[in-house]
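Engineer: just a sequence and a predicted model for now, questions to come.
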Amino acid sequence: MSLVDLGEISINIQDTGTGTSIVLVHGIGLNGDGWINQVPLFAEKHRVVAVDLRGFGKSSKPTAPGSYAIDNFANDIIALVEKLGIAPMHYVGTSLGGFIGQAVALRRPDLCRSLSLCHTASVTDIPAKVREVRLKTLRKKSMTQYAHLVCDQALAVHVRPAVHEWLCDIIAGNDREVYAQAFTEGLQGFDVRQQVRSIRIPTLVLTGELDRVIPPEGGRETAALIPGARLVEIAGVGHISYLEQPHEFNDTVLGFIDEVDRQS
């Protein structure tokens, strides 16, 4: 792991492997460590950069108002890719990371070789019940209790208890105030449904059949809006298929990336 200085903030990354680059971007409350089932495999043929977004993991945690707007997350990814000299990249983003990926692609399509948008949508339309329960728990309960709520909402299949606890530990390790700010600023007011019609980058949209956080309808809409996008729905999984069904996730995403590379 290493910290990359981007000026006002530093971004922590895992950087391993050689070949065409893959940038892995997590969702809210997680960090680059969550890609434990992807990094070693993907790095067999690619340079893999797993990012801790601002506010999470070992990256800087700014507190100024607006710090966690989607545009600021996108600015970080753009600056990071340019500083590392890894463009054009295969961008793989899940949930919040999928929102960020669309923002990056719209602003700097030259940096993107492909997009894999997982468990995401083109508008922040998280069900009101999910949002309300999370915010209430975040305000009134411990971060450990909040983490278990998030895992219960996000995971749809039985995972090994050790994996469940490991995921909860990552979420519980977040700074409560920073998390609340990121949840409020990063998951509201994003709507690029009209703009994504202009994307001409090879795009995979991956959804989970049982996703209650960002239901699969959101991904289906995104796939319909982006010209030529490929839609894949993984049966029986919730919001974190890369942990719930890592083999199917890996086969789908890596197969798509390798196909794009062969055609480039």
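Structural biologist: Cool, got the structure. Numbering: from 1, shown residues only.
Engineer: going by C-alpha atoms from here, please, whenever you check contacts or count neighbours.
Structural biologist: Will do.
Engineer: show me what stretch 24-44 is in contact with.
Structural biologist: If you take CA atoms under 8 Å, 6 or more residues apart in numbering as the criterion, stretch 24-44 is touched by 13-14, 16-18, 48-53, 56-57, 91-98, 167, 170-171, 174, 179, 182-183, 242-243, 246, 250, 254.
Engineer: what of stretch 222-233?
Structural biologist: So stretch 222-233 is contacted by 121-122, 193-194, 196-200, 202-209, 216, 219-220 (CA under 8 Å, 6+ apart).
Engineer: mind checking which of the residues you listed are in helices?
Structural biologist: Judged by DSSP state H, the contacts of stretch 222-233 include 216, 219, 220 as members of helices.
Engineer: and which of these is nearest residue 62?
Structural biologist: residue 219 (30.2 Å; CA to CA).
Engineer: tell me which residues touch the closest one, please.
Structural biologist: 118, 119, 120, 121, 122, 205, 206, 207, 231.
Engineer: returning to that earlier point: now the ones in helices among the contacts of stretch 222-233 in a markdown table, with distance to residue 238?
Structural biologist: Converted to a markdown table, the ones in helices among the contacts of stretch 222-233 look like this (distance: CA to CA, whole Å):
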| residue | distance to residue 238 |
| --- | --- |
| 216 | 9 |
| 219 | 13 |
| 220 | 15 |
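Engineer: also this one, for the comparison:
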Amino acid sequence: MKRSLPMPYVVNHPVKIHFQQIGEGPPLVLQHGFSDSISGWYEAGWVKRLGRHFRLIMIDARGHGFSDKPHSPTAYELGHRVADILTVIDTLGLERVHYLGYSMGGWIGLGLADTAPHRLLSMALGGIHPYGQDMSHYRTGVAGGMSRWARLVQQAAGGHMTDSGLRRIQANDPQALAAAVAYDRPALAGIANKRHCPCLLFVGENDPLLPQVERFSSELPETRLVRIDNADHVQTFYAAERLAPAILAHIKRNELPASV
């Protein structure tokens, strides 16, 4: 697999966004969850399983990884996060892409589908729904510092976090993460009735969000739902071995025609 030169960035008025590319083929944007970074896609096995099939475009969300980390809550409004994705794919000269997002990354994907559906070929979204979400648990968690937040994530993962994953969480900027969850997520009213692209939803059977994800699946046209046995919200992200075949098949069914 071909890998890009290190540390490519784009600037979205005025936030600097870091991204990486690896592989060749149809373009697939990967957006990670809260307090993670691009490195999580490697560690959980997603790059190994998908990088041989697609041109992976992995983005460090604002406030995370090597991207800028503003401390103002308004910097993390959904419209700004969506614009970060669009700035990356515009810079790469891509008109339409496939999109894979987990948790916070799935929320950003819903924002893309809501405001720029014409830029999407397909979506695969995990652990997310459009009905609004109380973020007070996250606010309380990060308020205790990054070491405490890392322990909470490790507990949620059943104690199976790697040392490198824990260090990655602990290295986050606590003020940036606090700003990122300062507001509850608003409902995206009527998204299921708007112009849509084929969507695959996935969720752990022990994830508290399961009922809302199931509801969303029933309301969204052209949607398939994959449930992961014996997995909660954190553990599902690490189920790449079980999820990758379904996501691969989903994306392959909606590949960009060669003439485009």
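Structural biologist: Perfect, thanks for sending it. Worth saying up front: this structure is predicted, and the values here are computed from it rather than measured.
Engineer: picking up where we left off before, return the member of the ones in helices among the contacts of stretch 222-233 of structure 1 nearest to residue 134 of structure 1.
Structural biologist: The closest of these, once distances to residue 134 of structure 1 are taken by CA to CA, is residue 216, at 19.9 Å.
Engineer: and that closest one, how many residues sit next to it?
Structural biologist: 24 (other CA atoms under 10 Å).
Engineer: for residue 191 of structure 1, same thing?
Structural biologist: Neighbours around residue 191 of structure 1, by other CA under 10 Å: 14.
Engineer: please name the nearest non-neighbouring residue to the alignment partner in structure 2 of it.
Structural biologist: In structure 2, residue 191 of structure 1 lines up with residue 187, judged by TM-score structural alignment. Leaving aside its chain neighbours, residue 187 of structure 2 sits nearest to residue 132 (3.9 Å; criterion: CA to CA, 6 or more residues apart in numbering).
Engineer: mind checking which of the contacts of stretch 24-44 of structure 1 are buried?
Structural biologist: If you count burial by 16 or more other CA atoms under 10 Å, the buried members of the contacts of stretch 24-44 of structure 1 come out as 13-14, 16-17, 48-53, 56-57, 91-98, 167, 170-171, 174, 179, 182-183, 242-243, 246, 250, 254.
Engineer: which pair of the contacts of residue 219 of structure 1 spans the longest distance?
Structural biologist: Farthest pair in the contacts of residue 219 of structure 1, by CA to CA: 122 and 231, 14.0 Å.
Engineer: tell me which of the two has more neighbours.
Structural biologist: residue 122 (24 against 18).
Engineer: ranges for the helices of structure 1?
Structural biologist: Using DSSP H, helices in structure 1 cover 39-42, 70-84, 96-107, 128-140, 143-154, 161-172, 176-186, 216-225, 241-244, 246-263.
Engineer: what range in structure 2 matches the second one?
Structural biologist: For helix 70-84 of structure 1, the aligned range in structure 2 is residues 78-92, judged by TM-score structural alignment.
Engineer: how far is the matching stretch from where the chain is centred?
Structural biologist: Centre-to-centre, stretch 78-92 of structure 2 and its host chain are 13 Å apart (CA atoms, centre = their mean, to the nearest Å).
Engineer: the match of residue 191 of structure 1 contacts residue 128, correct?
Structural biologist: No. Here residue 187 of structure 2 does not reach residue 128: they are 11.6 Å apart, not a contact under CA atoms under 8 Å.
Engineer: before we move on, the earlier item: now distance to residue 139 of structure 1 too, for the contacts of residue 219 of structure 1, in a markdown table please.
Structural biologist: Listed next are those as a markdown table, based on distance: CA to CA, whole Å:
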| residue | distance to residue 139 of structure 1 |
| --- | --- |
| 118 | 28 |
| 119 | 26 |
| 120 | 25 |
| 121 | 26 |
| 122 | 28 |
| 205 | 33 |
| 206 | 32 |
| 207 | 30 |
| 231 | 37 |
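Engineer: ok, so of those, who is nearest residue 104 of structure 1?
Structural biologist: residue 122 (12.8 Å).
Engineer: quick one, what contacts the residue opposite that closest one in structure 2 once aligned?
Structural biologist: When structure 2 is aligned by TM-score structural alignment, residue 122 of structure 1 is paired with residue 130. By CA under 8 Å, 6+ apart, residue 130 of structure 2 lies in contact with 107, 110, 187, 188, 189, 191, 216.
Engineer: map the last one onto structure 1.
Structural biologist: In structure 1, the residue paired with residue 216 of structure 2 is residue 222, using TM-score structural alignment.
Engineer: just to revisit the earlier point, could you flag which of the contacts of residue 130 of structure 2 are buried?
Structural biologist: 107, 110, 191, 216.
Engineer: burial of residue 47 of structure 2, as a residue count?
Structural biologist: Using other CA under 10 Å, residue 47 of structure 2 is surrounded by 23 other residues.
Engineer: and it, what's its match in structure 1?
Structural biologist: Under TM-score structural alignment, residue 47 of structure 2 pairs with residue 39 in structure 1.
Engineer: what about residue 136 of structure 1, neighbour count?
Structural biologist: 11.
Engineer: give the contact list for it.
Structural biologist: Residue 136 of structure 1 touches nothing, counting by CA under 8 Å, 6+ apart.
Engineer: could you find the closest non-adjacent residue to residue 142 of structure 2?
Structural biologist: Residue 142 of structure 2's closest residue in space is residue 149 (CA to CA, 6+ apart), at 5.5 Å.
Engineer: likewise for residue 229 of structure 2?
Structural biologist: residue 205 is the one closest to residue 229 of structure 2 (CA to CA, 6+ apart), at 5.5 Å.
Engineer: for residue 131 of structure 2, same thing?
Structural biologist: Nearest to residue 131 of structure 2 is residue 187, by CA to CA, 6+ apart, at 4.4 Å.
Engineer: gap between residue 121 of structure 1 and residue 99 of structure 1?
Structural biologist: Residue 121 of structure 1 is 7 Å from residue 99 of structure 1, where distance means CA to CA, to the nearest Å.
Engineer: give the residue farthest from the middle of structure 1.
Structural biologist: residue 140 (26.7 Å; CA atoms, centre = their mean).
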